[in-house]
Structure formats: C-alpha cells, structure tokens
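Asker: coords below, sequence missing:
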C-alpha cells in the first residue's frame, strides 16, 4: 500500500520569489525546472533530504488562498528539523518571522510556524 509521501505541490503567485525562498533560502535542491508553454506555467521540482519533494507551479490567474490557516484542504506543510530553536533563529536572522516556539502537548516535541512568500503556513517540527 502507501509507502510514504512522495511530493507536495504548491501553486505560487510569484514564481521567482518562491523559487528563491525554497531553493536559495531554505536550501532545497533543484531536481528539474521546466517552462510549459501550453500552460504558460513554470514547474520546479525540489528535493528534501529525506527523498520527498516539493513541486512549485506558477499558473496565471490562480486565486489566492481563501483564509489562513483554517481553510479546507491542506492546513500546513511541516518540515522535520533537529532543533526548532536553532532553525527558527536562523530564519529570523534571514528576515523570516516565526511564531513563538511551543511544545506539542501530545508528543512533548517543540514546533513553530512561519510563512512562505504567499502566506502558506509552514511548520518546523522537532524530530531526533
């Protein structure tokens, strides 16, 4: 049956800004990048260290996210990190605001949220 998460797709409003955020700032490796003329759309495949991928798309005229963060559909995307405090501090130094680090009452693990250039909620979740 299911073996794991292969990829998550994100439609961005400003392709160049989102590409810089995910590839340059967060350091995700670019696997491939194509411009699809028929759709007037860019598609960027990015690799995470665990083998999963992010796909970034640009579609002309795509509607904005209806609300933050409680719209139906994908609520947020969570990244596993060794130290939430360390990564949150690093993001803050790069000008990316993070919420206060909290502790998950069910697991005892630290977590926090930040946003991508389109306001998509992203989470840092502490994993050993």
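Answerer: Thanks, I have the structure now. It should be emphasised that the depicted structure is a prediction, and the values quoted were computed from it without experimental measurement.
Asker: okay, CA-based contacts and neighbour counts for the rest of this
Answerer: Fine.
Asker: Would you map the helices across the chain?
Answerer: 15-19, 84-93 (DSSP state H).
Asker: Now do the end-to-end distance for stretch 101-119.
Answerer: End-to-end distance of stretch 101-119 (Cα to Cα, to the nearest Å): 19 Å.
Asker: how deep is residue 44 tucked in, by neighbour count?
Answerer: By other Cα atoms under 10 Å, 21 other residues sit near residue 44.
Asker: List the contacts of it.
Answerer: Shown in contact with residue 44 (Cα atoms under 8 Å, 6 or more residues apart in numbering): 19, 30-34, 55-57.
Asker: Swap in 6 Å and give it another go.
Answerer: Residues touching residue 44, when contacts are defined by Cα atoms under 6 Å, 6 or more residues apart in numbering, comprise 32-33, 55-56.
Asker: What segments of this protein are strands?
Answerer: Under the criterion DSSP state E, the chain carries strands at the ranges 7-12, 29-36, 41-47, 53-58, 77-81, 102-103, 110-115, 121-126.
Asker: okay, now the one to match up with it:
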C-alpha cells in the first residue's frame, strides 16, 4: 500500500533563518515557495535527491516544541548520507554543532544528530 514517505512538514519560528538552513546549509532544492495571505504563512517545498520532500511552514507565533526528542509524537527526521564523517565535517565547517558519531548496535552503521534553527532533532544515517 505505502511506497515511501512523500514529505515531512516542519513549522519554523523564523522563516528566513530556517529557509537559509535548509537550502544553503543542507542544500535541499526549492520546488515551490508560496505565501498564503489568509494564514500569514509561507510554505516552502524542498526536495531531496530521491524525490522525498520537506514542507517548511511559517506561522505567526507558533508554540515551541514541548521537549527533547523523547516527547510524544515525531521523534526526529533522519537523512541518509554516504559518509556520516564527511557530512558531519561539512556541517561543522558551516557552524552547525553535531553530536559525536555513534554506531547503531543493530546494524553497525554510523549515525549522529544535529539540530535545525528551532532545535528540531535531525539525524544523519549511513547508507
């Protein structure tokens, strides 16, 4: 029935800062950008190389995330990368703090976490 995840939606607190982060630092391609006057909201559609998308929304005064990843609901968003080490280095060169690399005890693959400008936990996981 389901083939893949089509998109994940993220609500940000500062549209310009988050747009820069996802398009310049994470280098996601812009598919479409729309301002919805009735909602005073931007919707930015971003695409990964495999066709998966992220919808980045801005709303006036959105509530903050309740807590760290152990809060109920979506825990984190994970990106597949060829090299966790190289991707970590590239993010750190752009001033993005990245946690130490860990090894998945079940798969033996490398992974690590970093955060977007609003503290949303993002993961890099070795292909």
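Answerer: Here it is on my side, so go on. Predicted, not measured: the structure shown is a model, and the values here were computed from it.
Asker: Tabulate the strands of the first structure (TSV), appending distance to residue 91 of the first structure.
Answerer: Converted to TSV, those look like this (distance: least, Cα to Cα, whole Å):
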stretch	distance to residue 91 of the first structure
strand 7-12	20
strand 29-36	18
strand 41-47	19
strand 53-58	19
strand 77-81	13
strand 102-103	16
strand 110-115	9
strand 121-126	11
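Asker: To residue 38 of the first structure, which of the helices of the first structure lies closest?
Answerer: With Cα to Cα, the closest approach to residue 38 of the first structure among the helices of the first structure belongs to helix 15-19: 17.0 Å.
Asker: So which residue of the first structure lies furthest out from the middle?
Answerer: Distance from the C-alpha centroid of the first structure, by Cα atoms, centre = their mean, peaks at residue 38 (26.5 Å).
Asker: returning to that earlier point: with distance to residue 73 of the first structure and mean neighbour count as extra columns, can I get the helices of the first structure in JSON lines?
Answerer: Listed next are these as JSON lines, based on distance: least, Cα to Cα, whole Å; neighbours: other Cα atoms under 10 Å:
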{"stretch": "helix 15-19", "distance to residue 73 of the first structure": "21", "mean neighbour count": "17"}
{"stretch": "helix 84-93", "distance to residue 73 of the first structure": "25", "mean neighbour count": "16"}
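Asker: Dump those helices into a markdown table; add distance to residue 71 of the first structure as well.
Answerer: Listed next are the helices of the first structure as a markdown table, based on distance: least, Cα to Cα, whole Å:
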| stretch | distance to residue 71 of the first structure |
| --- | --- |
| helix 15-19 | 21 |
| helix 84-93 | 25 |
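Asker: Please name the residues that touch residue 7 of the first structure.
Answerer: For residue 7 of the first structure, counting by Cα under 6 Å, 6+ apart, the contacting residues are 52-54.
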